[in-house]
Structures are given as C-alpha cells and as structure tokens.
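**Q** build me a structure from this.
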Amino acid sequence: LLPHSGGISLNGKPVTPKQATLALVPQDYGLLPWKRVRQNIELGAKLKGQKLDTRKVQQLCATLELTDVLTRYPSQLSGGQKQRVALARAFALTPDLLLLDEAFSALDTVIKRRAQQLFLAQWQQSPVTTLMVTHDLKEALQLSDQILILTKDQPRLIENPLQEVSFTNRDRPEILAPALTKLEGLVATLW
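**A** Below is the predicted model:
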C-alpha cells in the first residue's frame, strides 16, 4: 500500500464507525454459517445496539424474497439467496453509509440482474448513501449516479451519463448500449 492522506465525510461530517452506522456487503456475503438466515439478517443491528423494527425486517424479507428461507443456514442457500440475505442484513441496520464490495459479481447473469433489481427496489424504499465497488461498467451505469474511475495515475470522478434516466429504464438496449460504449472508451483512454 502506498502512503496516503485525506478523510472521508458524509453530510459534511467525518465518517467514524462510532458516530456513523456503516453497513458492508462483502463479495463473499459475510454470512455466519452457524446462524440461520433470520439471525444473520438481525446480526448487524444487534451488534450496533440498534432496536430491530420487526415490521421493517418482515418487509425487507418480503421485498428480497427471503420469507421462505428464514430458518435455513447459509450452506442451504443459493448464491443469489446469500446475496439477498447480505443485502437484507445491511438494510436492517438502517445505515448512514452502505458499502458494496463487488456485491453482485459472483452471481450468474439472470440472478445478478434480479438481485440488482431487488436491491434497487429496497434502496428506493430506504435511500442511503451507497459506495459500490465494481469492475462491471454496465453495472456501474445501471446502479449509480456518479462513477469514480480508479486509474494508475489520478482517480477521475464523472457523472453517470444515465443519471437522468430512471433506474427501471437504464437496462434498455437503446439507452444502455451507447452509454456503455462511451464509458468503455473513456476507461480505455485513462488506462
């Protein structure tokens, strides 16, 4: 790692785990194998000392289609189900900042798109500042407002060219394809 300096702020205040509630959805989902789905969903809020809103958790499970698997262990779930459990755990926490680290990368194309749609549905019900790390430019266009391109020299922040397009229309080929081609060209020139 290279030496660095700077800070992270959210709404003009420094982000610290003691003052802000941070939720992380790691690439490998981060589920505890000895806990059932419901316990994994409730874990973040319990560790943070937040009172769980039972109705909110039920609504999360319904939105993310998890109601039928709440008593199962992670080993009994598909990759898509594990992903949705990790997302439910993050949203049950009521975070100030949601961090997604390649959260959809391990899913096949159909399940990935469905998980993204479920994420968007939940995010639209409970908007939260989200930082998503992805290598998938299509995913960046479909799910973001701004895109930070990390290069070998200087990071570059750009507005998503689809920012004014509703999330439900961003996957339409006539809208997505030209934006994707332009973004791929930009990334190619920066690297």
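**Q** CA only for contacts and neighbour counts going forward, please
**A** Fine.
**Q** mind listing what Q59 touches?
**A** With contacts defined as C-alpha atoms under 8 Å, 6 or more residues apart in numbering, Q59 has no neighbours.
**Q** any idea how far T21 is from it?
**A** Q59 sits 21 Å away from T21, taking C-alpha to C-alpha, to the nearest Å as the criterion.
**Q** need the nearest residue in space to V187, chain neighbours excluded.
**A** The spatially closest residue to V187, leaving aside those adjacent along the chain, is I149, at 7.4 Å (C-alpha to C-alpha, 6 or more residues apart in numbering).
**Q** to compare against the first, here's another:
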Amino acid sequence: MFLDASFVAQKGSLFPWTIEKNIALNQNLSSQKIDSALFQVNLEHLDPHHLIRQDNETLSGGEMQRIQLARVIYQKKSWLFLDEAFSALDSKTTKKIERFFLEDPKITLIHICHKPVKENLDLYDEIIHMEQGEVVDVQINA
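**A** This is a model prediction of the structure:
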C-alpha cells in the first residue's frame, strides 16, 4: 500500500534539481505530463528547466507547495496524505487543486487542515473535527 501513497507536508522540501525533476522524481520524464501537472496547480508560467537553488531560491512558499502538489499529480498514487499542504495558497487555488483530488475516484484522500474550503466539504466522505487534540464531531456525507 505505501508504494502507492504520496505525502505532502506544510513545509516540505524540494531537491536542488530542476522543477521537472522535482516533479517526476524517479519516474521517466514526460514533458507533456509535466506541463499538465504544472497547469493543474497554476504554475504553467514556470520554466520546468528552472534549477531550484537551496541558498537563495526565487520561488515563493506557495510556488514550492504547488510544485510538491504537481509531483502528486504526476505520480498518480492511489493514496494521498496532505498535512496543511495548502497553507501558503490562496483560497481560489486551494479550492481548484483540492477539488481535482477529491473528484478523482481513484484517489483516497486524507487531508489535515485548519482552514477547510467550504465549497469542497460535501466532496469528502467523512470529516472529523478536532479541538485541542480531541474529536468533537464526525460528519459523514452520503
């Protein structure tokens, strides 16, 4: 199961490689799939050949998060674990990318967040609300 899973953390790191290699990781590079993944996360304006530097990167925190989300799209895993993976994104972009994952019947999504997108809540099968480490409500959508 874990070979078929992806994880995106709030403060994940990127490798000092090109954007396209950060997205493809160990899979064969497909320019068409890279372009499609970048489009899905609103980064089609970036050069896939841009080398990510560790010393003084010019990408914003939101762009770096979206590169990690593009990696998930490119990898096409069945299980997706998101831990505050949209924290640096605006609500419109979050809504679009989250909906992309939620509408794919091949993906099981486990998503931890502090600011849920109200328009997407009905797409979840189950929502667990917690406060101070305690479950306060469980909402099951039919």
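**Q** now the TM-score, please.
**A** Superposed pair, TM-score by TM-score structural alignment, normalised by the length of the second structure: 0.73. Supporting alignment: 134 aligned residues with a C-alpha RMSD of 2.9 Å.
**Q** just to revisit the earlier point, and the aligned residue in the second structure for the residue nearest to V187 of the first structure, which of the three is it?
**A** Under the alignment (TM-score structural alignment), I149 of the first structure pairs with H129 of the second structure. Under DSSP: H, G, I helix; E, B strand; the rest coil, H129 of the second structure falls in the strand class.
**Q** distance of H129 of the second structure relative to I140 of the second structure?
**A** As judged by C-alpha to C-alpha, H129 of the second structure and I140 of the second structure stand 11 Å apart.
**Q** need the helices for the second structure, in chain order.
**A** With helices called from DSSP state H, the second structure shows them at 19-24, 31-40, 61-75, 91-102.
**Q** so for K11 of the second structure, which of the ones you listed sits nearest?
**A** helix 61-75 (7.8 Å; C-alpha to C-alpha).
**Q** distance of L32 of the first structure relative to A23 of the first structure?
**A** In terms of C-alpha to C-alpha, L32 of the first structure sits 16 Å off from A23 of the first structure.
**Q** of these two, who's got more company?
**A** Per other C-alpha atoms under 10 Å, whichever of L32 of the first structure and A23 has more neighbours is A23, with 24 against 14.
**Q** quick one, what contacts the residue opposite that one in the second structure once aligned?
**A** Using TM-score structural alignment, the partner of A23 of the first structure in the second structure is S6. The neighbours of S6 of the second structure, taking C-alpha under 8 Å, 6+ apart as the test, are V72, K77, W79, L80, F81.
**Q** Throw those into JSON lines and include neighbour count and distance to R53 of the second structure, thanks.
**A** As requested, the contacts of S6 of the second structure are exported to JSON lines (neighbours: other C-alpha atoms under 10 Å; distance: C-alpha to C-alpha, whole Å):
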{"residue": "V72", "neighbour count": "23", "distance to R53 of the second structure": "21"}
{"residue": "K77", "neighbour count": "18", "distance to R53 of the second structure": "27"}
{"residue": "W79", "neighbour count": "18", "distance to R53 of the second structure": "30"}
{"residue": "L80", "neighbour count": "20", "distance to R53 of the second structure": "27"}
{"residue": "F81", "neighbour count": "17", "distance to R53 of the second structure": "26"}
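**Q** not counting its neighbours along the chain, what's nearest the residue mapped onto T18 of the second structure from the first structure?
**A** Aligning on TM-score structural alignment places T18 of the second structure opposite R36 in the first structure. Excluding the flanking residues, the one nearest R36 of the first structure by C-alpha to C-alpha, 6+ apart is Y73, at 4.5 Å.
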